[in-house]
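Asker: The sequence and its predicted three-dimensional model are supplied below.
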Amino acid sequence: MASRILLAGIVWLMPAFAAGQTDTGRRKDVASIHELIAQYVKAVDTVDLNLLSQIWSHSPEVSFVYPLGEEHGLDAIEQQIFQKIMGGMFSTRNLEPRAVEVHVNGNAGWSEFHWTFHATMRKDGSAVTTRGVETQVYLKESGRWRLVHVHYSEDHQPIPQ
């Protein structure tokens, strides 16, 4: 519920924020979010909880929605998504985003992208490849972009050749 209220607030405030944003500022913000996505990919690949802590907002309202459920709060995201699933299930991970689109409107931003995830199962060493589509929502906190919400699902689109 809190994440829905947060998203509704972001959408409601976007026109007011956009009025004062320059093209140069918007390009800088878009570049910053692209860098945040690169750090996110690195955090997934390495299960680096310190990096994860730098990427995500520490607000109790952060959330992560995925095919196995949903997590609320950074502690739950770290424990369930990164330690239990990424670190616990897989001995190696390689997240490859593609077709990344970033949008910024004032102090709110979002990205959408497709990804391929290659991994090795810890239990038996078998290779796994999955594909997904992901949306991420960001807020600018104290002048720095922070991730506040991730939602991903299975990708049914063919991979472009």
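Answerer: Arrived safely, thanks for sending. Numbers count the residues shown, from 1 in each chain.
Asker: contacts and neighbour counts: CA atoms only from here.
Answerer: Will do.
Asker: So which residues of the protein form helices?
Answerer: 2-19, 23-46, 49-55, 74-76, 88-89 (DSSP state H).
Asker: quick one: furthest residue from the center of the chain?
Answerer: Asp124 (28.5 Å; Cα atoms, centre = their mean).
Asker: Please tell me how far that one sits from Phe82.
Answerer: According to Cα to Cα, to the nearest Å, Asp124 and Phe82 sit 20 Å apart.
Asker: ok, now Ser53?
Answerer: For Ser53 relative to Phe82 (Cα to Cα), the value is 11 Å.
Asker: Alongside the first one, take a look at this:
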Amino acid sequence: MTDQEQIKQLVDRYIQAIHTQDKDEFLSLWTGSDADTMISITRVFSGDQAIYQEFLIDLIQQRYSNIDLYSDSLTCHLIDDQTAIVIFAYHTQCTLRETGEDCGIEGLETQVLRKISGEWKLQHVHYSK
């Protein structure tokens, strides 16, 4: 499998983990380093455990009873043999937990990936609306 194919597969797994919110799957996507970061529309989360708990569970799961994330127009830039940048437009289809109302957002997402022991991992995610 090429680096591009492995990276696309990682993005697909990330999208699935956002939907299922499975802790083991979500954490397996990240480098596991203190430098792992996520920038959401309003906050910065540091460390894979904080990204999982504070972003995915405390923020996303509390707000939505269901979330489906879709990537559009994905591009991948291999910086070197251990670093890549992924950029894609995204949109979501969500159900608000409080009201049951359907909603969604769209925006851009950037991911910085590191290749560790032959496997691509997330180091940084930044999404905007």
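Answerer: Arrived safely, thanks for sending. For clarity, every value in this text was computed on a predicted model and none was experimentally measured.
Asker: what lines up against Gln54 of the first structure once you look at the second structure?
Answerer: In the second structure, the residue matched to Gln54 of the first structure (TM-score structural alignment) is Ser28.
Asker: burial measure for that match, as a count.
Answerer: By the criterion of other Cα atoms under 10 Å, Ser28 of the second structure has 15 neighbours.
Asker: got the contact list for it?
Answerer: By Cα atoms under 8 Å, 6 or more residues apart in numbering, Ser28 of the second structure lies in contact with nothing.
Asker: How much space separates it from Asp22 of the second structure?
Answerer: 10 Å.
Asker: Show me the strands in the second structure, by range?
Answerer: 37-39, 44-46, 64-80, 83-96, 102-103, 106-116, 119-128 (DSSP state E).
Asker: Next one: the residue nearest to the spatial centre of the second structure from Ile41 of the second structure, what distance?
Answerer: The centroid of the second structure falls nearest to Tyr14 when counting by Cα atoms, centre = their mean (5.1 Å). Look at Tyr14 of the second structure and Ile41 of the second structure: by Cα to Cα, they are 18 Å apart.
Asker: Over to Gln6 of the second structure?
Answerer: Counting by Cα to Cα, the gap from Gln6 of the second structure to Ile41 of the second structure is 27 Å.
Asker: Could you find the counterpart of His124 of the second structure in the first structure?
Answerer: Using TM-score structural alignment, His124 of the second structure pairs with His149 in the first structure.
Asker: Please read the previous query as pertaining to Asp12 of the second structure.
Answerer: Alignment note: Asp12 of the second structure maps to Ala38 in the first structure; criterion TM-score structural alignment.
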